[in-house]
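K.L.:
The following comprises the amino acid sequence and a computationally predicted model.
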Amino acid sequence: MSNIQQLKEKSKFIRCETLKIHKIAPETRVASSLSPIEIFVSLYYGDILNFNPKDPRDNNRDRFIISKGHGSISMYPLLADVGFFDKNELDNVCKDGTFLGGIPDPIIPGYETVNGSLGHGLGVGCGIAVALKTKGNKQNVVVLTGDGELNEGSNWEAIMFAPQHNLDNVTLIVDYNKVSMLDFSKNIINMNSLNDKFKAFNWNVYEIVDGHDVEEVYSTLKEAIKDRDNKPKVVIVNTIKGKGVPFLETHSLSHILSVKPDDIDTLIEEIQNAD
């Protein structure tokens, strides 16, 4: 599926389903999970990633590492929708006996890595990329981080490592939503001029101005991931934390806030009726 209108409809669907999950499990990090939805939709419904729901560990798959795991609850309805597991499991998020917890891990079909402690996804991705290149394999390694996560020094070790080893099979996607756990990111460690920072480390840099314009997201990610000229690639995606929930979109503490259950049905209706 790569029709832009279809991708828009899937983005609405995943946003609504994410809110439904949050109603069931209010401990989930909903604001952080709403910002990367168009990224996920473009990768999976836009035929950018190679994956196999019937065999999640298929050797031919591209590796998608979601380093900001807590902020990817929106992946649950997507993975169920494309066939990784039964959709009925979505009714059990964070309940006893389910594999769908508040922080995802590899027990979930479709997840590659443990994602609880931030800052490690890119390093793990670089290791996988080296192994694939050593074997002569052509699969892509795609890593998603948040901008707040880039405060972790381990990321910058990997950012130095990747270009030295010509890891052009690595694409880093930065969910640049500009809100960290306890404040706006600029008040903690200002990540302005991310483009220049990555260029200085010899990465090819792409930027998406509107991370909720699925056409821009889709076309840029498709171009970046197929780019192979001996350099790793970074796609800086300007997003809105809590997209679709007005009070979260502007709140400095959106990362740790929950949406009242009584408000969720109204929000879903507004999203479904939006152009």
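P.N.:
Looks like it came in fine.
K.L.:
From here on, just use CA atoms for contacts and neighbour counts.
P.N.:
OK.
K.L.:
So what touches stretch 114-121?
P.N.:
By Cα atoms under 8 Å, 6 or more residues apart in numbering, the residues outside stretch 114-121 that reach it are 65-70, 103-106, 113, 143-145, 149-150, 152-155.
K.L.:
Got a quick ChimeraX command for the buried subset of the residues you listed?
P.N.:
Those of the contacts of stretch 114-121 that count as buried under 16 or more other Cα atoms under 10 Å are selected in ChimeraX with:
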select :65,66,67,68,69,70,103,104,105,113,143,144,145,149,150,154,155
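K.L.:
Just the ones of the contacts of stretch 114-121 in strands?
P.N.:
Ile65, Ile66, Val143, Leu144, Thr145 (DSSP state E).
K.L.:
Now do the same contact list for the second one.
P.N.:
Which is Ile66. Counting by Cα under 8 Å, 6+ apart, Ile66 has contacts Ser72, Tyr111, Glu112, Thr113, Asn115, Gly121, Val143, Leu144, Thr145.
K.L.:
how about Asp175, secondary structure?
P.N.:
Put simply, Asp175 is strand when judged by DSSP: H, G, I helix; E, B strand; the rest coil.
K.L.:
nearest residue to it other than its sequence neighbours?
P.N.:
Of all residues not flanking Asp175 in the chain, Gly146 sits nearest, at 4.7 Å (Cα to Cα, 6 or more residues apart in numbering).
K.L.:
How much space separates that neighbour from Leu132?
P.N.:
Here the criterion is Cα to Cα, to the nearest Å. By it, Gly146 lies 25 Å from Leu132.
K.L.:
where exactly do the helices run in the stretch 51-200 of the chain?
P.N.:
Ranges of helices in the stretch 51-200 of the chain, per DSSP state H, counting those that start in this stretch, are 75-82, 121-134, 153-164, 194-200.
K.L.:
Tabulate those (CSV), appending distance to Val245.
P.N.:
What follows is the helices of the stretch 51-200 of the chain, written out as CSV (distance: least, Cα to Cα, whole Å):
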stretch, distance to Val245
helix 75-82, 18
helix 121-134, 28
helix 153-164, 30
helix 194-200, 27
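K.L.:
Mind checking those for the one nearest to Ser2?
P.N.:
helix 75-82 (14.3 Å; Cα to Cα).
K.L.:
What residues of that closest one count as buried?
P.N.:
Applying 16+ other Cα under 10 Å to helix 75-82 flags Met75, Tyr76, Pro77, Leu78, Leu79, Ala80 as buried.
K.L.:
try stretch 38-57
P.N.:
Quick answer for stretch 38-57 (16+ other Cα under 10 Å): 38-46, 48-49, 51-52, 57.
K.L.:
Below is an additional structure, to be compared with the one above:
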Amino acid sequence: MADFGMVDKCSDAALQIRRDIIDMTYATGNTGAHLGGSLSMAEMLSALYVGRLRYNNENTEWEERDRVILSKGHAALALYPAMVQAGILEREQLDEFKKNGSLLSGHPSLNGLRGIEFASGSLGQGLSLGVGVCLALKRKNNDKSRVFVFMGDGECDEGSVWEAAASASHFGLNRLVAIIDTNGIQYDGETDAVLNMSPMGEKWKSFGWDVIELDGHNVEALIDAYDMKNDKPFVIIAKTVKGKGISYMENNWRFHNSRLSKMQYEQAIEELETIL
């Protein structure tokens, strides 16, 4: 069970991640950013990066480190602030998000940025990458590292996801953890309307995975899930709210990818400051 001190630390980090998401988006001006699906991931990223990630800031090539793959790469807007909370990036670096020449691009890129090991953003590819990384670790007899793959529920429409799921089970990759941000909304609309994949948990079980379904905004539940030991590949189906934390963004598809006016920005900051 996660201790209360760690739960509080991760919860505070999630709130700061949301504040950073709003600040970074507003700073992009007319460019905007992927707000909704980044805000929904704050707790699942803080619970990992602050609570449970095996990473050595003094030795970024440490063989026993965990690997993180942000398959839903458009949520880099949430990933970078989480890395700040873990001490991997410096807070000042967030000011460079999406600027010309910046290492903090709209999707994770292999451009030398500390803590980013995998480029991503082409949906449906991250789990296959995770399978390959796990196979490599297994052949090196590395039973310490885990591979965490963050995905979106809309991303699970992709057939490549299920090819990777079958492969992970076939090869017995019990160090592979998939976390699905199940916020119910994708770019084209509600996920059930675009392509109904329910019941999601039963589908993963049928592919030979261990499955847990939980509240993706419950830090304690997330930490406990990250602590689970499994004999099979493991998927966490995290039920979340798109745009979580900002009243006018919650469950609003218009903020899947959007810019912020001055009034919208000020309202968002005011709402977050009542919690921070």
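P.N.:
Cool, got the structure. None of these values were measured; they are calculated from a predicted model.
K.L.:
Give the equivalent position in the first structure for Asp181 of the second structure.
P.N.:
Residue pairing (TM-score structural alignment): Asp181 of the second structure is matched to Asp175 of the first structure.
K.L.:
if I line the two up, what does Gly69 of the first structure land on in the second structure?
P.N.:
By TM-score structural alignment, Gly69 of the first structure lines up with Gly73.
K.L.:
What distance do you get for the closest residue to its match other than its chain neighbours to Ala42 of the second structure?
P.N.:
Spatial nearest neighbour of Gly73 of the second structure, chain neighbours left out: Gly121 (4.0 Å); criterion: Cα to Cα, 6+ apart. Here Gly121 of the second structure is placed at a distance of 18 Å from Ala42 of the second structure (Cα to Cα).
K.L.:
more neighbours, the two?
P.N.:
Shown here are Gly121 of the second structure and Ala42; by other Cα atoms under 10 Å, Ala42 has more neighbours (29 against 18).
K.L.:
I'd like the distance between the match of Asp181 of the second structure and Pro106 of the first structure.
P.N.:
Relative to Pro106 of the first structure, and taking Cα to Cα, Asp175 of the first structure is found at 21 Å.
K.L.:
what's the answer for Ser32 of the first structure, then?
P.N.:
Counting by Cα to Cα, the gap from Ser32 of the first structure to Pro106 of the first structure is 20 Å.
K.L.:
CSV for the ones in strands among the contacts of stretch 114-121 of the first structure, including distance to Gln6 of the first structure?
P.N.:
CSV is the format used below for these (distance: Cα to Cα, whole Å):
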residue, distance to Gln6 of the first structure
Ile65, 25
Ile66, 24
Val143, 24
Leu144, 23
Thr145, 26
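K.L.:
from the residues you listed, which single one is nearest Glu216 of the first structure?
P.N.:
Nearest member of those to Glu216 of the first structure, counting by Cα to Cα, is Leu144, at 17.3 Å.
K.L.:
Sticking with the one in the first structure that sits across from Tyr226 of the second structure in the alignment, tell me its helix or strand.
P.N.:
Using TM-score structural alignment, the partner of Tyr226 of the second structure in the first structure is Leu221. Here Leu221 of the first structure, judged by DSSP states H and E, is contained in helix 214-226.
K.L.:
Following that helix in sequence, what is the next regular element?
P.N.:
strand 233-238.
K.L.:
Average separation of that following strand from the aligned part of the second structure, please.
P.N.:
Following superposition, strand 233-238 of the first structure is found to deviate from the second structure by 0.3 Å on average (mean Cα distance after the TM-score superposition for the first structure).
K.L.:
Double-check the match of Asp181 of the second structure against Leu150; I have them as touching.
P.N.:
No: assessed by Cα atoms under 8 Å, Asp175 of the first structure is found out of contact with Leu150, at 10.4 Å.
K.L.:
residues touching the nearest residue to Lys232 of the second structure once chain neighbours are set aside, list them.
P.N.:
Excluding its sequence neighbours, the residue lying closest to Lys232 of the second structure (Cα to Cα, 6+ apart) is Asn174, at 4.3 Å. With contacts defined as Cα under 8 Å, 6+ apart, the neighbours of Asn174 of the second structure are Asn230, Asp231, Lys232, Pro233, Phe234.
K.L.:
Relative to Gly244 of the first structure, how far out is the counterpart of Pro199 of the second structure in the first structure?
P.N.:
Here Pro199 of the second structure is matched to Ser193 in the first structure, going by TM-score structural alignment. Noted for Ser193 of the first structure: a distance of 27 Å to Gly244 of the first structure, by Cα to Cα.
K.L.:
now do Ser32 of the first structure
P.N.:
Counting by Cα to Cα - Ser32 of the first structure and Gly244 of the first structure are separated by 12 Å.
K.L.:
Repeat that for Lys231 of the first structure.
P.N.:
In terms of Cα to Cα, Lys231 of the first structure sits 35 Å off from Gly244 of the first structure.
K.L.:
same question, Tyr45 of the first structure
P.N.:
20 Å.
K.L.:
Please apply the same query to Leu79 of the first structure.
P.N.:
Leu79 of the first structure is 21 Å from Gly244 of the first structure, by Cα to Cα.
K.L.:
now do Ser252 of the first structure
P.N.:
Ser252 of the first structure is 16 Å from Gly244 of the first structure, by Cα to Cα.
K.L.:
One more: Lys260 of the first structure?
P.N.:
14 Å.
K.L.:
who's more crowded, these two?
P.N.:
Gly244 (20 against 11).
K.L.:
helix/strand/coil for the more buried one?
P.N.:
coil.
K.L.:
which residue packs closest to it, ignoring adjacent ones?
P.N.:
Counting by Cα to Cα, 6+ apart, the residue nearest Gly244 of the first structure is Ile271, at 6.9 Å.
K.L.:
nearest spatial neighbour of the counterpart of Ala166 of the second structure in the first structure, skipping sequence neighbours?
P.N.:
Mapped onto the first structure by TM-score structural alignment, Ala166 of the second structure lines up with Met160. Using Cα to Cα, 6+ apart and skipping residues adjacent in sequence, the residue nearest Met160 of the first structure is Phe201, 6.2 Å away.
K.L.:
Identify the residues contacting that neighbour.
P.N.:
Ile159, Met160, Pro163.
K.L.:
Show me which of these is closest to Thr98 of the first structure.
P.N.:
Checking those one by one against Thr98 of the first structure (Cα to Cα), the nearest turns out to be Ile159, at 35.5 Å.
K.L.:
This completes my enquiry, with thanks.
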